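**Q** quick one: sequence plus predicted model below, questions after.
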Amino acid sequence: MAVARAGVLGVQWLQRASRNVVLLGARTASRMTKDMFPGPYPRTPEERADAAKKYNMRMEDYEPYPDEGMGYGDYPKLPDRSQHERDPWYSWDQPDLRLNWGEPMHWHVDMYTRNRVDTSPTPVSWNVMCMHLFGFLAFMTFMFWVGDVYPSYQPVGPKQYPYNNLYLERGGNPSKEPEPVVHYEI
């Protein structure tokens, strides 16, 4: 009974002691502060100007997501462009994400990283790519059909075996001498 009482007192002491503990270290460094969260949806031009200033954007470039109840708030609606489209030779503050300090990140930044979706324009249009692909497949199908209709075989001579054309293995008489076989050499 005394052991159980000591355990309960120990737990209560830990609870009281942990109320005043300030968490330190890398674990709390990843926590978002209040000013990082999007604010309420801007309704007036003054609120839009404040939100544009908060995200280091010009008023002309700032456009929030529509207020459809998704929780975007005043976060800016950035163009749906992947990080592939950004200049790789520019001296970025954060080169792996191709971002500068204070620059807002896309709401779906996890989808537009360099190892995910690439939205950069292709050098060749989709019509031309599809024409090349299906043209190649049609040509290969035609060539397989031609090869099936008109087969070609490598010319071969009669099969040659060692040891007098395998005389004994093919059921020859061991007491009788087999006739000599002429092997051709190239």
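**A** Arrived safely, thanks for sending. Since this is a predicted model, take the numbers as computed values, not measurements. Residues are numbered from 1 along each chain as shown.
**Q** rest of the way, CA atoms for contacts and neighbours
**A** Noted.
**Q** which parts of the protein are helices?
**A** Ranges of helices in the chain, per DSSP state H, are 2-18, 26-29, 45-54, 126-149, 162-166.
**Q** ok, how many other residues are close to residue 73?
**A** Residue 73 has 19 neighbouring residues, counting by other CA atoms under 10 Å.
**Q** which ones are touching it?
**A** Shown in contact with residue 73 (CA atoms under 8 Å, 6 or more residues apart in numbering): 38-42, 64-65, 67.
**Q** follow-up on the earlier one: distance to residue 81 and mean neighbour count for the helices of the chain - can I get that in CSV?
**A** Compiled in CSV, the helices of the chain are given as follows (distance: least, CA to CA, whole Å; neighbours: other CA atoms under 10 Å):
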stretch, distance to residue 81, mean neighbour count
helix 2-18, 46, 10
helix 26-29, 29, 9
helix 45-54, 20, 16
helix 126-149, 19, 11
helix 162-166, 72, 13
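**Q** comparison target, given below:
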Amino acid sequence: MAAIVRVANKSVVTKYNWPVAYQVVRNHWNKDWKPGPYPKTPEEKAAAAKKYGLLPEEYEPYPDDGLGYGDYPKLPLVSGEAKDPYYPWDFPEHKRNFNEPLHAYANLIGEDRFDVSAKPRYSLLTQVLCFVGAVGGSAVIYYYLDDKRMFRPVLPKQYPAEGVVHYTFEPAQ
């Protein structure tokens, strides 16, 4: 009973929640990581390049087409599989360095996701022809065999004589 009273005591419960409260009032909210407005002048472009740790010559924002990327840099599309596994990465599990900006589609091109730089085994034409051939062949076989029903050949039940009852549910005499 004493343990229940200790846990129910508000001062004991809130004593362990101070890291959560500290995290809430700190300055790293989603609004702090939101990209700024699309840069229109060269000065704004240079400031955005400095913000993302890029040289002004390297910095190119996404086009302002209303998708909301703002001043976020348009980085080359390189998946995790294409990066050097022997390079001394700061975060080797993600193959990225500290303060390196993430790609806008980073959740799609990780090592455990789609490899955009991989050469497909078969060309797109071969894939489409194989698909159409398999589905079309199945459809042709189905429509050809649709009227040829398959069933288990069974004759009607045979009785010893016509009109004679050969069983009864009456008790034996």
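**A** Nice, thanks for sending it over. For clarity, every value in this text was computed on a predicted model and none was experimentally measured.
**Q** give me the TM-score for these two chains.
**A** With the length set by TM-score structural alignment, normalised by the length of the second structure, the two chains reach a TM-score of 0.54; 111 aligned residues with a CA RMSD of 3.2 Å.
**Q** one step back: just the contacts of residue 73 of the first structure now: which is nearest residue 146 of the first structure?
**A** Nearest to residue 146 of the first structure among these, counting by CA to CA, is residue 65 at 58.7 Å.
**Q** how near is the counterpart of that closest one in the second structure to residue 55 of the second structure?
**A** Counting by TM-score structural alignment, residue 65 of the first structure corresponds to residue 62 in the second structure. Distance check for residue 62 of the second structure against residue 55 of the second structure: by CA to CA, to the nearest Å, it reads 16 Å.
**Q** rewinding a little: possible to save the contacts of residue 73 of the first structure as JSON lines with neighbour count and distance to residue 80 of the first structure?
**A** Output for the contacts of residue 73 of the first structure, formatted as JSON lines (neighbours: other CA atoms under 10 Å; distance: CA to CA, whole Å):
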{"residue": "38", "neighbour count": "16", "distance to residue 80 of the first structure": "19"}
{"residue": "39", "neighbour count": "15", "distance to residue 80 of the first structure": "22"}
{"residue": "40", "neighbour count": "14", "distance to residue 80 of the first structure": "23"}
{"residue": "41", "neighbour count": "18", "distance to residue 80 of the first structure": "21"}
{"residue": "42", "neighbour count": "18", "distance to residue 80 of the first structure": "22"}
{"residue": "64", "neighbour count": "18", "distance to residue 80 of the first structure": "14"}
{"residue": "65", "neighbour count": "17", "distance to residue 80 of the first structure": "13"}
{"residue": "67", "neighbour count": "14", "distance to residue 80 of the first structure": "18"}
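**Q** of all the residues you listed, which comes closest to residue 120 of the first structure?
**A** residue 65 (22.8 Å).
**Q** in contact with that closest one, which residues?
**A** Contacts of residue 65 of the first structure (CA under 8 Å, 6+ apart): 72-77.
**Q** my guess is residue 80 of the second structure contacts residue 107, does it?
**A** No - look at residue 80 of the second structure against residue 107 with CA atoms under 8 Å: they stay out of range, at 10.7 Å.
**Q** who has more neighbours, those two?
**A** Neighbour count, other CA under 10 Å: between residue 80 of the second structure and residue 107, residue 80 has more, with 22 against 12.
**Q** map the more buried one across to the first structure for me.
**A** Matched to the first structure by TM-score structural alignment, residue 80 of the second structure sits across from residue 83.
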